[in-house]
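Undergrad: sequence and computational prediction follow.
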Amino acid sequence: MTGLSFDRHCAEIVAQSDLLRAHLDRADLTVAVPSCPGWNLGQLVRHLGGGQRWAAEVVRTRATVPPTDTHFRDLSAYAREEPAVVGPWLVESAAELAGALNAAGPEVMTWTPLPVPAATVFWARRFAHETLMHRADAALALGEDLAVDPAVAVDALDEWMELGSLPMMFDFYPERRTLLGPGRTLHLHATDLPAEAGAEWLVDLTGDTLAWRRAHEKAAVAVRGPVTELLLLVYRRRPVGEAAVEVLGDAALLDLWLDRVQFG
């Protein structure tokens, strides 16, 4: 299973926003979002849509420094939102970002928080999965089922691995160095996908960096389960004890790794 294309990432920003909007119909948007402490459902949507519009500005203006992001960080003004207002607004936000990305194409450079070969490729992928995970937040808050296209879930896990193992992460999060040590390896295996999908990840903490690869290898701890459950687990949307996964081996290493490398 290969990674998603730039065009697919742009399309997913819109598709995942549409799916999130569907969760909002007839929902009480004051419901708390447990996976985003301090936010209710309306505030979650305002954060996501505000972030999409912010990224659209970055791409559209070819920004060399980040625009202000206060409008989607401070959500105190959005405590009592209505589905009929924020639903369409979110869809418009997604369309604005996808439109800016498609107009720019996949090779345009702008400011990004991380060094990447092409900024628009980064923004398309990042917001495809940012939108997916906030849709998951909404679904979990409302007690609804979450269905994710396996190709999208695999790509989201790949991106999580790639960004989380960048060497500069040690500068941002020095405590991650404590993960490194002899024999420290983790294996994630998506049991609901065929072998040819290659939906297995080996996290190698035995060297000087946080390394990973797609591989079927023995490890100190193995986690087996559906790909969506693995995604919710590594993003800390579902605790290990509540996820539909099987943990074999050093469970304490798994807990330590999840605690140290979380983001998003």
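TA: Looks like it arrived, so ask away.
Undergrad: for the rest of this, base every contact and every neighbour count on C-alpha atoms.
TA: OK.
Undergrad: strands of this protein, residue ranges please.
TA: 185-190, 200-204, 211-214, 221-225, 246-249 (DSSP state E).
Undergrad: dump those strands to TSV, plus mean neighbour count and distance to Gly51.
TA: Below are these laid out as TSV (neighbours: other C-alpha atoms under 10 Å; distance: least, C-alpha to C-alpha, whole Å):
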stretch	mean neighbour count	distance to Gly51
strand 185-190	24	30
strand 200-204	22	30
strand 211-214	16	29
strand 221-225	20	31
strand 246-249	14	35
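Undergrad: need those in CSV (columns: distance to Ala95).
TA: Compiled in CSV, the strands of the chain are given as follows (distance: least, C-alpha to C-alpha, whole Å):
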stretch, distance to Ala95
strand 185-190, 32
strand 200-204, 33
strand 211-214, 33
strand 221-225, 34
strand 246-249, 39
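Undergrad: out of those, which gets nearest to Ala136?
TA: Nearest of the strands of the chain to Ala136, taken as C-alpha to C-alpha: strand 221-225 at 17.4 Å.
Undergrad: what is the orientation angle of that closest one with strand 200-204?
TA: 160 degrees (axes from the mean of the first three to the mean of the last three C-alpha atoms, to 10 degrees).
Undergrad: strand 221-225 vs strand 185-190, what angle?
TA: 10 degrees.
Undergrad: distance of Leu202 from Val223?
TA: Leu202 is 10 Å from Val223, where distance means C-alpha to C-alpha, to the nearest Å.
Undergrad: need the overlap of contacts for those two.
TA: Residues touching both Leu202 and Val223 (C-alpha atoms under 8 Å, 6 or more residues apart in numbering) are Leu186, His187, Leu188.
Undergrad: that older thread, please name whichever of the strands of the chain is nearest to Glu57.
TA: Comparing these by C-alpha to C-alpha, strand 211-214 comes nearest, at 33.1 Å.
Undergrad: okay, one more to line up with it:
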Amino acid sequence: MTPEQASARATIILMRRLITNHGLTVEEAVTAVAQRRLREDGPHTHLVVAEAHAVMAEALAPIRKMIEAFQPITQAAAAAMAELGRALRQAAPAVTAARSAAKAAAHVACLYLIEANGGRGGIHETWRGEGPDSWCKMAAPGIEAHILTESFGDRARVVFRCLDEAAYERIRAGAEDRDACHHDENCECDGAPWPALGELAVPGTSEVGFRNGEVRGLVTRGAPSSTLDLTLDDEPVSEVAALMRLARTDR
């Protein structure tokens, strides 16, 4: 089935469900689906989103319990996502089945990140050669997260663009707290793996690290600019969601 055929089939399914489940006329259903594809708001576009989620849940019946765990958007959802990734690594009977399941999990991960970003953003297909190899990406103003193909839908490369200094400080403090050192006083962990604002006062790029000394990503200040761009190369989706919440000012 070509992408065009798949898109047409999905449109027909959504319109049928809108008519059957919500009593929309054919014209209202066609308009609602078209508005959603154009990312426009309409009186029935929320129903399109609801039905699309319902179709996905039904299509992924073998892992429905895992997907349902994502809906509350809590720490339980993050744990379920990690369990899903581990289960797929251990239980996939064939490469084709594993790829299909991982791609489905990646789409669910994007939905999870959209919720963490206050419902803002969309899921986009990705193409080889355009950025990191990924199943798909979640994109919103100032944020882009690629769900990495080397994972089973549970790890991402995330870019925060044009962060103000307060948002960067919230992200830095939260990330360092979760990467806290639990060793004794003689350990060699890095006490400040993220650059402080004072180190970022002039234009340039600095490394962001883990406490064990490994490089985690980069933070850049342009010239001249009062904002920062932050890239983290390979993070659990649950960590990306936590950082997105910290970056928001409407929490």
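TA: Great, that's in hand. Nothing here was measured: the structure is a model prediction, and the numbers come from that model.
Undergrad: tell me how they score on TM after superposing.
TA: Superposed pair, TM-score by TM-score structural alignment, normalised by the length of the second structure: 0.29. Supporting alignment: 124 aligned residues with a C-alpha RMSD of 5.8 Å.
Undergrad: give me the neighbour count for Leu253 of the first structure.
TA: 16 (other C-alpha atoms under 10 Å).
Undergrad: quick check, it in contact with Val221.
TA: Yes: shown here, Leu253 of the first structure and Val221 form a contact pair, counting by C-alpha atoms under 8 Å, at 7.3 Å.
Undergrad: quick check: next helix or strand after the host helix or strand of Ala34 of the second structure?
TA: Using DSSP states H and E, Ala34 of the second structure falls within helix 26-37. Counting by DSSP H and E, the next helix or strand C-terminal to helix 26-37 of the second structure is helix 45-59.
Undergrad: next SSE after that following helix?
TA: Toward the C-terminus, helix 45-59 of the second structure is succeeded by helix 64-70 as the next helix or strand (DSSP H and E).
Undergrad: got the buried residues for that next one?
TA: Met66, Ile67, Ala69, Phe70 (16 or more other C-alpha atoms under 10 Å).
Undergrad: helices of the stretch 101-250 of the second structure, residue ranges please.
TA: For the stretch 101-250 of the second structure, helices defined by DSSP state H, counting those that start in this stretch occupy the ranges 165-178, 237-247.
Undergrad: right, so those helices: which one is the most enclosed?
TA: helix 237-247 (a mean of 21; mean count of other C-alpha atoms under 10 Å).
Undergrad: which helices and strands does it pack with?
TA: Using 3 or more C-alpha pairs under 8 Å, 6 or more residues apart in numbering; DSSP states H and E, the elements in contact with helix 237-247 of the second structure are helix 75-91, helix 95-116, strand 155-163, helix 165-178.
Undergrad: turn those into JSON lines, columns for distance to Ala34 of the second structure.
TA: Output for these, formatted as JSON lines (distance: least, C-alpha to C-alpha, whole Å):
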{"stretch": "helix 75-91", "distance to Ala34 of the second structure": "31"}
{"stretch": "helix 95-116", "distance to Ala34 of the second structure": "20"}
{"stretch": "strand 155-163", "distance to Ala34 of the second structure": "30"}
{"stretch": "helix 165-178", "distance to Ala34 of the second structure": "36"}
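Undergrad: so which of those gets nearest Leu230 of the second structure?
TA: The nearest among these, by C-alpha to C-alpha, is strand 155-163 at 5.0 Å.
Undergrad: elements contacting that closest one?
TA: strand 143-148, strand 228-236, helix 237-247.
Undergrad: need the ones you listed in JSON lines (columns: distance to His22 of the second structure).
TA: Supplementary listing: these in JSON lines, determined by distance: least, C-alpha to C-alpha, whole Å:
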{"stretch": "strand 143-148", "distance to His22 of the second structure": "33"}
{"stretch": "strand 228-236", "distance to His22 of the second structure": "37"}
{"stretch": "helix 237-247", "distance to His22 of the second structure": "32"}
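Undergrad: closest to Ala80 of the second structure out of the ones you listed?
TA: Between these, helix 237-247 lies closest to Ala80 of the second structure; by C-alpha to C-alpha that is 9.9 Å.
Undergrad: contacts for the closest one, please.
TA: 78-79, 81, 109, 112-113, 116-117, 154-156, 158, 163, 167-168, 170-171, 174-175, 251.
Undergrad: again, only this time at 6 Å
TA: Ala78, Leu113, Ala116, Asn117, Asp154, Arg155, Ala156, Ala167, Arg170, Ile171 (C-alpha atoms under 6 Å, 6 or more residues apart in numbering).
Undergrad: give me the angle between that helix and strand 155-163.
TA: Going by the same axes, to 10 degrees, helix 237-247 of the second structure makes 10 degrees with strand 155-163.
Undergrad: distance of Arg224 of the first structure relative to Asp204 of the first structure?
TA: Arg224 of the first structure is 17 Å from Asp204 of the first structure, by C-alpha to C-alpha.
Undergrad: for His23 of the first structure, that is, sorry about that
TA: 38 Å.
Undergrad: over to His189 of the first structure?
TA: 15 Å.
Undergrad: again, but for Gly164 of the first structure
TA: The value you get for Gly164 of the first structure to Asp204 of the first structure, if C-alpha to C-alpha is used, is 13 Å.
Undergrad: so which of the strands of the first structure gets nearest Leu258 of the first structure?
TA: Using C-alpha to C-alpha, the strands of the first structure put strand 185-190 closest to Leu258 of the first structure, at 10.8 Å.
Undergrad: picking that back up, redo the helices of the stretch 101-250 of the second structure as CSV? Include distance to Thr11 of the second structure.
TA: Below are the helices of the stretch 101-250 of the second structure laid out as CSV (distance: least, C-alpha to C-alpha, whole Å):
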stretch, distance to Thr11 of the second structure
helix 165-178, 39
helix 237-247, 29
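Undergrad: and Ala54 of the second structure, which of those is closest to it?
TA: Closest among those, using C-alpha to C-alpha: helix 237-247, at 22.4 Å.
Undergrad: quick check: His124 of the second structure touching Ala139?
TA: No: His124 of the second structure is beyond contact range of Ala139, at 7.2 Å (criterion: C-alpha atoms under 6 Å).
Undergrad: what about the two, which has more around it?
TA: Remark: of His124 of the second structure and Ala139, Ala139 carries more neighbours, 20 against 14, as counted by other C-alpha under 10 Å.
Undergrad: what about Ser228 of the second structure, how many neighbours?
TA: Careful, residue 228 of the second structure is Leu and not Ser. With other C-alpha under 10 Å as criterion, Leu228 of the second structure counts 22.
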